[in-house]
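Visitor: When you get a sec, could you give me coordinates for this:
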Amino acid sequence: MIFDADPWDYLAADEAVDLEHPLVQATASTLRVGDDLAYAQAAFEYVRDEIEHSMDVQDPRVTWRASDVLDQGVGLCFAQAHALVALLRAGGIQAGFCYQPFDVLHGLVATLIDDRWVRLDPRGKDVEFSAAEDRLAFPGTPVHPTVYAAPHPAVLTALKSHTNALALCEEGLPTPNAL
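Guide: Modelled structure (predicted):
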């Protein structure tokens, strides 16, 4: 993996990873039981199980800020990743953003667990948590090697410039050329 920032940047807040928001903090507090490994698993499973993918449920709402994703319970893969990164960072666990290049980009998370970076994809309802190996919704496609500390600007631009998630999927998702 290639990292685009300094280690402490993978714990930082930004406009999409609003980890200091009361809802993010309250959710993190509720999930925080046990050690970092148990917390990382709880955060992953929460986002995987509680945040619906917009296309799966045909929900047109566009969420991009982690607190909005948690509040509305829906988002595209990028938004799900924003929520998971915010929860992990709120619990003191380094995390960043990864992308799988298809015709369009697919967003997921990389996190540091037990001194090992692993990629986790909360998009896949059947994806199980692992601290030892990557767990992806689409395991047959390589992941772009860069772990970004902040969401890619092309992703944020796409999410912030659309009001309908279903239309965004049809006409405006970022492509691999954005990376």
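Visitor: going forward, measure contacts between C-alpha atoms and count neighbours the same way
Guide: Fine.
Visitor: Do a quick rundown of the helices in this structure.
Guide: Under the criterion DSSP state H, the chain carries helices at the ranges 22-31, 36-50, 54-57, 66-72, 77-90, 153-160, 165-171.
Visitor: Go through those helices and pick out the most buried.
Guide: helix 77-90 (a mean of 31; mean count of other C-alpha atoms under 10 Å).
Visitor: hang on, the earlier thing: to residue 134, which of the helices of the chain lies closest?
Guide: Judged by C-alpha to C-alpha, the one of the helices of the chain that comes nearest to residue 134 is helix 36-50, at 12.9 Å.
Visitor: What are the contacting residues of that closest one?
Guide: 28, 31-33, 73, 80, 83-84, 87-88, 91, 93, 113-114, 120, 122-125, 129-131 (C-alpha atoms under 8 Å, 6 or more residues apart in numbering).
Visitor: one more time with 6 Å
Guide: Here helix 36-50 makes contact (C-alpha atoms under 6 Å, 6 or more residues apart in numbering) with 31-32, 122.
Visitor: compare with the first, here's sequence two:
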Amino acid sequence: MQAYLVASPYIDFDHPRVAAQARALAQGLAGASSTLQLVQRCFEFVRDEIRHSGDFKLNPVTCKASDVLLHQTGYCYAKSHLLAALLRANGVPAGLCYQRLSVGDGGAPYCLHGLNAVHLPEFGWYRVDARGNKPGVHAQFTPPREALAFALQDAQERDLPEIWAEPLPLVIQALQAHDDVGAVGRNLPDLPLLP
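Guide: Just a heads-up that it's a prediction; the model follows:
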């Protein structure tokens, strides 16, 4: 579990701003039963208070958790970095997950979608998706039942089974290669399926 509890360049909960936000979200909670409340608070904060860059057409392109918090915007990948940071800062193991989805809900092209897995004492690993709700997207925190933003609809879409401690390099590259959210949206990362 240690890999899912440490700070890193993109999950930088050691940054004063991230650490302060993590403390604020944990304020008033104590005891083992509060872990679910803490995770829900962190999830809902990132889902509802951090705007999805693509939905809102907001620059700058963010990647590090501290930058997502500073600018209050990020693509799904960046929002997942912030959620992992807030959870890890509070001692809750958190990782990164990906889905391969159709960009237009109708076949190619495809892209990766970023979300999180959190280790809950009562349930084990549980996936949450803080990308932000909008019409047709209704992600919730309802353990043990997952309520993710997107369901698979196509034979080429996949729930990738890995829980990563760090972001995939191709995700970091996509976020850092462009300084405009529109350019990121036109160049979303993808992992082609093996035959």
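Visitor: Now the TM-score, please.
Guide: The TM-score (TM-score structural alignment, normalised by the length of the first structure) is 0.91; 172 aligned residues with a C-alpha RMSD of 1.6 Å.
Visitor: closest one to residue 178 of the first structure among the helices of the first structure?
Guide: Short answer: helix 153-160, nearest of the helices of the first structure by C-alpha to C-alpha, at 6.3 Å.
Visitor: quick one: the closest one aligns where in the second structure?
Guide: Aligning helix 153-160 of the first structure against the second structure (TM-score structural alignment) gives residues 169-176.
Visitor: Over to stretch 130-137 of the first structure?
Guide: Using TM-score structural alignment, stretch 130-137 of the first structure pairs with 142-149 in the second structure.
Visitor: Buried residues, the matching stretch. List them.
Guide: Going by neighbour count (16 or more other C-alpha atoms under 10 Å), the buried part of stretch 142-149 of the second structure is 147-149.
Visitor: contact partners of that stretch?
Guide: Contact with stretch 142-149 of the second structure is made by 129, 137-140, as judged by C-alpha under 6 Å, 6+ apart.
Visitor: Residue in the first structure paired with residue 20 of the second structure?
Guide: Checking TM-score structural alignment: residue 20 of the second structure goes with residue 26.
Visitor: Against residue 73 of the first structure, how distant is that match?
Guide: Residue 26 of the first structure sits 15 Å away from residue 73 of the first structure, going by C-alpha to C-alpha, to the nearest Å.
Visitor: returning to that earlier point: which one (most neighbours) among the contacts of stretch 142-149 of the second structure?
Guide: Counting neighbours by other C-alpha atoms under 10 Å, residue 129 comes out on top of these with 30 neighbours.
Visitor: Counterpart of that one over in the first structure?
Guide: In the first structure, residue 129 of the second structure lands on residue 121 (TM-score structural alignment).
Visitor: Cross-check the contact I'm expecting between that match and residue 110.
Guide: No. Residue 121 of the first structure lies out of contact with residue 110 (C-alpha atoms under 6 Å); the separation is 8.6 Å.
Visitor: Could you dump the contacts of stretch 142-149 of the second structure into TSV and include distance to residue 58 of the second structure?
Guide: Below are those laid out as TSV (distance: C-alpha to C-alpha, whole Å):
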residue	distance to residue 58 of the second structure
129	20
137	19
138	21
139	21
140	24
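Visitor: Narrow these to those in strands?
Guide: Using DSSP state E, residue 140 are the members of those that sit in strands.
Visitor: Nearest to residue 168 of the second structure among the contacts of stretch 142-149 of the second structure?
Guide: residue 129 (16.9 Å).
Visitor: if I pick that closest one, what's in contact with it?
Guide: Contacts of residue 129 of the second structure (C-alpha under 6 Å, 6+ apart): 115, 148.
Visitor: how about a cut-off of 10 Å?
Guide: Going by C-alpha atoms under 10 Å, 6 or more residues apart in numbering, residue 129 of the second structure touches 43-44, 46-47, 76, 79-80, 83, 97-98, 113-117, 138-141, 146-150.
Visitor: So which residue is dead centre in the second structure?
Guide: residue 80 (1.8 Å; C-alpha atoms, centre = their mean).
Visitor: Residue 130 of the second structure contacts residue 52, doesn't it?
Guide: Yes. Between residue 130 of the second structure and residue 52 there is a contact under C-alpha atoms under 10 Å: 9.4 Å.
Visitor: For these two, indicate the residue with more neighbours.
Guide: A side-by-side neighbour count of residue 130 of the second structure and residue 52, using other C-alpha under 10 Å, places residue 130 first with 29 against 24.
Visitor: residues contacting that one?
Guide: By C-alpha under 10 Å, 6+ apart, the residues touching residue 130 of the second structure are 42-48, 50, 52, 76-77, 79-80, 82-83, 114-116, 138-141, 148-149.
Visitor: Repeat the analysis, applying 8 Å as the threshold.
Guide: Contacts of residue 130 of the second structure by C-alpha under 8 Å, 6+ apart are 43-44, 46-48, 76, 79-80, 83, 115-116, 139.
Visitor: Now residue 77 of the first structure. Nearest residue, chain neighbours left out?
Guide: Once flanking residues are discounted, residue 77 of the first structure sits nearest to residue 107: 5.3 Å by C-alpha to C-alpha, 6 or more residues apart in numbering.
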